[in-house]
Each structure stands twice: as C-alpha cells, then as structure tokens.
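Enquirer: kindly return the folded structure for what I paste below:
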Amino acid sequence: MNSGALKRTLVADLQYDPKFSDCKEKLFPIISRSTINCVPQWKFATRSNQHWENVEIRVPIPLMTKATELKDKIDRLVYYVYEEDDEYAIQDVELRPQIIYSDIEPEVSNDVEFDRIQDVLIQGIRDAKYLIWVAVAWFSNEVLYQELLKKKQNGIHIRIIISDEDSNQNLLQGLKENFECVVVPHSGVWGTNRMHDKFCIVDLDYIMHGSYNWTKAANYNGETLVTTVDRNLVKKFADEFLKIYNENK
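Expert: Next up is the predicted model:
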C-alpha cells in the first residue's frame, strides 16, 4: 500500500471515526508525528503473485515508550485502515525508532481543515506539552476556553491575545484571571482598525492558523484552518506574537 496514503488515512480516521474515540487522544500524537513505511517481504501471501508487506512505523524516540505501551491499539488501527491489493497484503506492524539525521532539513508538513475545525483545535491544545500561545480577534467559545483551563492545571504556559470587542466580554474576566491575557485596543483615525489575527502556537513546534475565530458561531461558517509543522514558519509567528504581546501588555 502507498505509505503516504496510509498515514493520511490513519490520521484522518483517528480524527473522525468513533471506532477509535477511546484511544484517539493517545494515538494521534504518535501517528501524526511518525514516519510510516510499507516494506515488501519476499514470501508470497494469499493471492497469486501477491507478497506480504510489513507496516513499519518509525516513531520519534521520545514517544517510543508510549507507543510500545499502546502497540495493541496501534495494530488494531493499522489493520482496520490497511487496504490489501493484488500486489501486497499486510503481514505485521512494526514499531521502530525514527532515524535522526543531522544533515537533512527539519521536518515540514502542512494540512488544511475545512470541517470540524473545533475538533482539530481541541486536539492541538491537548497535544501541548509546554506552552500554548493564542492570538485571535474574537474569543467567546466556552469549549475551547475549558480545554485551555485543563491544560493550565497541568502546568502548561498559556498566553492569549484578543481584540477589544464587545463580544469578548463574556469570557474576558476568566481569560484575564486564568491566563496571561492581553487585550489589543482598536486603532486608526476612526478607531475601526483591529488586531485581526487568528493563530495558535503549540510548544513552538507547530501552528494552527486560518480564518477561524474562536467563537461558537464560527462552527457554522465556511472557514479554513491550516496546521503546519515548520520550525522556521513557527518562529515567524512567535516573533509576531511577542511583538503584539509586548506592545499591549
């Protein structure tokens, strides 16, 4: 099976298939950050001229212990998604450490979501291990607010930048009391220019950005959310975040 297609399908299935809702939070960070290879074997499988192949999951070394503990669930997911054809059938799923190269470019990956954006944001928040920086013009989504509160209780460093909008008032007191929150006033000759960013940085590792404001109403609009793993791009967003934050704190 095509390795790239298999990984994309595994990630999507974890996001949307209720069959794996019991282990989604644990498996998603592992599968999404792993390299997946379909490795042909020399022995014939069940069809004429069909060979076995192993699905090799190259897991980032810091996640190997967790992946090993969850091997049965990973196997269940891979066998469920894998598509057999006339050339290959799955024989085994192997967990191996992701190779560390010093002479290759850092990992860069991008994806875009048009539906169920709130779910993607929630997963991104839950994946955070160290910090979450949010810059969003409108923030009135109670579900996302509660997810941030849970992460704060686990010691995650959280900063939030929002625009000075009437619709932000409902959550404003809670945002200020619980997080390092900055409110950016309107500017310009007529006082109508506003901070209009919509991005979230997680662990200075990846970024979620697009048209989606953190409001309940945004779940019913036509919106986009791009998720990007690219240290150079994340650095640029982080620099912009600090600029806005320091100018308005």
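
Enquirer: C-alpha only now, for contacts and for neighbours.
Expert: Noted.

Enquirer: so which residue is dead centre in this structure?
Expert: Nearest to the mean C-alpha position of the chain, by CA atoms, centre = their mean, lies residue 124 at 4.0 Å.

Enquirer: hang on, that residue in a helix?
Expert: Yes - assessed by DSSP: H, G, I helix; E, B strand; the rest coil, residue 124 belongs to a helix.

Enquirer: just checking, it touches residue 201?
Expert: No - assessed by CA atoms under 8 Å, residue 124 is found out of contact with residue 201, at 9.2 Å.

Enquirer: shared neighbours of these two, anything?
Expert: Counting by CA atoms under 8 Å, 6 or more residues apart in numbering, the common neighbours of residue 124 and residue 201 are residue 208.

Enquirer: stretch 126-146: end-to-end distance?
Expert: From its first residue to its last, stretch 126-146 covers 11 Å (CA to CA, to the nearest Å).

Enquirer: over to stretch 165-185?
Expert: 8 Å.

Enquirer: so which bits of that stretch are buried?
Expert: Of the residues in stretch 165-185, 165, 168, 172, 175, 181, 182, 183, 184 count as buried by neighbour count, 16 or more other CA atoms under 10 Å.

Enquirer: how about JSON lines for those residues, with distance to residue 156 and secondary structure added?
Expert: Shown next, in JSON lines, are the buried residues of stretch 165-185 (distance: CA to CA, whole Å; DSSP: H, G, I helix; E, B strand; the rest coil):
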{"residue": "165", "distance to residue 156": "26", "secondary structure": "coil"}
{"residue": "168", "distance to residue 156": "23", "secondary structure": "helix"}
{"residue": "172", "distance to residue 156": "20", "secondary structure": "helix"}
{"residue": "175", "distance to residue 156": "15", "secondary structure": "helix"}
{"residue": "181", "distance to residue 156": "14", "secondary structure": "strand"}
{"residue": "182", "distance to residue 156": "18", "secondary structure": "strand"}
{"residue": "183", "distance to residue 156": "21", "secondary structure": "strand"}
{"residue": "184", "distance to residue 156": "23", "secondary structure": "strand"}
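
Enquirer: where exactly do the helices run in the chain?
Expert: Here the chain has its helices, by DSSP state H, at 3-16, 24-33, 64-69, 71-81, 117-127, 142-153, 169-178, 231-248.

Enquirer: buried residues, the longest one. List them.
Expert: Within helix 231-248, the residues that count as buried by 16+ other CA under 10 Å are 231, 233, 234, 235, 237, 238, 241, 244, 245.

Enquirer: compare with the first, here's sequence two:
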Amino acid sequence: MDRSQIQNMLLQTFEDYQMTRSERAALNQIFSHITLTNHNLALVRKEAFEIFREHKPAHLPDEKSLSWLEDVMKILANTKSREPDLKSEALFSPRDDCSHRICRLIDSARKQIDICVFTITDDRVTRTIQDAHKRKVKVRIISDNDKSYDLGSDIEQLSRSGIPVRIDKTEYHMHHKFALFDSEFILTGSYNWTRSASKNNSENLIITNDPALLIRFASEFEKLWDEFEE
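Expert: Sure thing, here's the model as predicted:
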C-alpha cells in the first residue's frame, strides 16, 4: 500500500470528521491483513496527523476531530505485533545539552515543525529554525506577547524571515514550552529556549515518540493556533 492509497483511505473516514463503527471495522480488517513494519506504521501515523492539521475546519470543535485521530491511533496500536518502539530521552541544564538537542531535532525535520514556546532568545536555536524554513520545512511558531518584544527576543526576527508566528496577546501567559517534529517526536519540559536556561538554570527537556502524547500536544497546538489567529 503506497502513500496515496493510505491518504485516500484515511481521508474517506475523515469526510464527516469522525469515524463510524463500520469505518473502524474496515480499517481494522485492512491493517490486520497488511504486513506493517514500524517504518510503515510511522508513515500511517504521520499521514493521519497531516490530515488532522490540514483538513480540520477552524470552526470544528477539537474534541470531535480529535476523536477521529485517537481512533486511528488505537487501530494502529491494536495491529498484532506491530506496535512502534517507544523512544524517550531526558536532558538537563545548565549545560548545552538541551540547546544542542533542540537544534539537532530541528535539523533532522523534513516536513513540519510546530513550536509553542514562551520565548526564544538563543540565537543558535533561532538560526537553526531559519535554516529549516529556508530548506522548505513548514514551520509554525506560537509565543507570548510578554516576552516577544523584549530586548534579545528573536520572535520578531523569525516572523520577518517569513515564518508564520501567532502571539498570545491576552492578559494571561502562553507559558508552554513544547515542539512537534514531523508528527514523529514531541519535545517538552521546563526548559526555556534561552541562553540563560542553557548557561545558568536548572531545567529539563523530555523527547518522546509516544503516540498518545503526540495526539494531545498536536491538538493543543492546533487549538492555540486557531485561538490566536490574527
């Protein structure tokens, strides 16, 4: 089964933004008769995330389209002997381990990077994001207005580079620090994307490919992206 077949199959179940019992049964039957390697499973998951991002109407409640995505992930997880290997790691600052790992993840992305962070002031990370944008990786950034115009903040610079940026301009704070890479890995933790976090602060960073966490963070990103629309 090639990518176009997978895409068409998933799109058919997403037409009304939810999966019916018969569609679930059909997908279960199809996947039970296909030899799916971990690589192929990753491709199906990635295709489902792209459909979720690109075809979900802005007016549609997140929980409705999210239930479709969760159904797809459950079907894939139930495919006999084909569950993907769970990969997770933790890093800590001070030291450059966290910033270097963020840059390597950005460098390795091929299609999509969604960044949701309170602020970015680490020029090393900023340059790596700009390089990804130049090589045609689709980058989106959500940040907070409290820090976006501070001296040293790189959010405006990234926006001027042509990268889509949306800002929380409410009286409260968008205080998340997470990013998604090609719908394959989620990065999160207390670590701020700043030089001071790298040099001075005791912070943590977690990276995982856990499908359940990918779903939840992807949904949160899309919710905030729609909420902070200009």
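
Enquirer: ok so, going back, structure 2: which residue goes with the residue nearest to the centre of structure 1?
Expert: Aligned against structure 2 by TM-score structural alignment, residue 124 of structure 1 finds its counterpart in residue 105.

Enquirer: now its match. Nearest residue, chain neighbours left out?
Expert: residue 181 (7.2 Å; CA to CA, 6 or more residues apart in numbering).

Enquirer: state the distance from that neighbour to residue 107 of structure 2.
Expert: Relative to residue 107 of structure 2, and taking CA to CA, residue 181 of structure 2 is found at 10 Å.

Enquirer: overlap in contacts of these two?
Expert: Between them, residue 181 of structure 2 and residue 107 share no contacting residue, judged by CA under 8 Å, 6+ apart.

Enquirer: residue in structure 1 matching the residue nearest to residue 105 of structure 2?
Expert: Using TM-score structural alignment, residue 181 of structure 2 lines up with residue 202 in structure 1.

Enquirer: ok, that match touching residue 125?
Expert: Yes - with contacts counted by CA under 8 Å, residue 202 of structure 1 reaches residue 125, the gap being 7.3 Å.

Enquirer: find residues that contact each of those two.
Expert: residue 132.

Enquirer: quick one, what contacts the closest residue to residue 9 of structure 1 other than its chain neighbours?
Expert: Of all residues not flanking residue 9 of structure 1 in the chain, residue 81 sits nearest, at 7.1 Å (CA to CA, 6+ apart). Residue 81 of structure 1 makes contact with 6, 9, 10, according to CA under 8 Å, 6+ apart.

Enquirer: what of residue 211 of structure 1?
Expert: By CA under 8 Å, 6+ apart, the neighbours of residue 211 of structure 1 are 198, 223, 224, 225.

Enquirer: circling back to that earlier point, now neighbour count and distance to residue 16 of structure 1 too, for the contacts of residue 81 of structure 1, in JSON lines please.
Expert: Formatted as JSON lines, the contacts of residue 81 of structure 1 follow (neighbours: other CA atoms under 10 Å; distance: CA to CA, whole Å):
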{"residue": "6", "neighbour count": "19", "distance to residue 16 of structure 1": "15"}
{"residue": "9", "neighbour count": "15", "distance to residue 16 of structure 1": "11"}
{"residue": "10", "neighbour count": "21", "distance to residue 16 of structure 1": "10"}
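
Enquirer: among those, which one sits closest to residue 156 of structure 1?
Expert: residue 10 (27.9 Å; CA to CA).

Enquirer: and the gap between that closest one and residue 119 of structure 1?
Expert: 16 Å.

Enquirer: what's the answer for residue 138 of structure 1, then?
Expert: Residue 138 of structure 1 is 18 Å from residue 119 of structure 1, by CA to CA.

Enquirer: try residue 37 of structure 1
Expert: Distance from residue 37 of structure 1 to residue 119 of structure 1, by CA to CA: 28 Å.

Enquirer: repeat that for residue 95 of structure 1.
Expert: Distance from residue 95 of structure 1 to residue 119 of structure 1, by CA to CA: 28 Å.

Enquirer: ok, residue 146 of structure 1 next?
Expert: Residue 146 of structure 1 is 13 Å from residue 119 of structure 1, by CA to CA.

Enquirer: more neighbours, residue 37 and residue 119 of structure 1?
Expert: A direct count of neighbours by other CA atoms under 10 Å for residue 37 of structure 1 and residue 119 places residue 37 higher, at 19 against 13.

Enquirer: map the more buried one onto structure 2.
Expert: Checking with TM-score structural alignment, residue 37 of structure 1 has no match.

Enquirer: residue 37 of structure 1: what's it in contact with?
Expert: 3, 55, 56, 57, 58.

Enquirer: got JSON lines for those residues, with neighbour count and distance to residue 152 of structure 1 too?
Expert: Formatted as JSON lines, those follow (neighbours: other CA under 10 Å; distance: CA to CA, whole Å):
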{"residue": "3", "neighbour count": "15", "distance to residue 152 of structure 1": "37"}
{"residue": "55", "neighbour count": "23", "distance to residue 152 of structure 1": "37"}
{"residue": "56", "neighbour count": "19", "distance to residue 152 of structure 1": "36"}
{"residue": "57", "neighbour count": "23", "distance to residue 152 of structure 1": "32"}
{"residue": "58", "neighbour count": "20", "distance to residue 152 of structure 1": "31"}
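
Enquirer: looking at those residues, which are in strands?
Expert: Taking DSSP state E, the ones among the contacts of residue 37 of structure 1 that sit in strands are 55, 56, 57, 58.

Enquirer: okay if I get these as TSV plus distance to residue 29 of structure 1?
Expert: As requested, these are arranged in TSV below (distance: CA to CA, whole Å):
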residue	distance to residue 29 of structure 1
55	18
56	17
57	13
58	13
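
Enquirer: can you count the residues close to the residue lying closest to residue 79 of structure 2 once chain neighbours are set aside?
Expert: Residue nearest to residue 79 of structure 2 in three dimensions, not counting chain neighbours: residue 32, with 6.1 Å by CA to CA, 6+ apart. When neighbours are counted by other CA under 10 Å, residue 32 of structure 2 registers 16.

Enquirer: that concludes my questions; thank you for your assistance.
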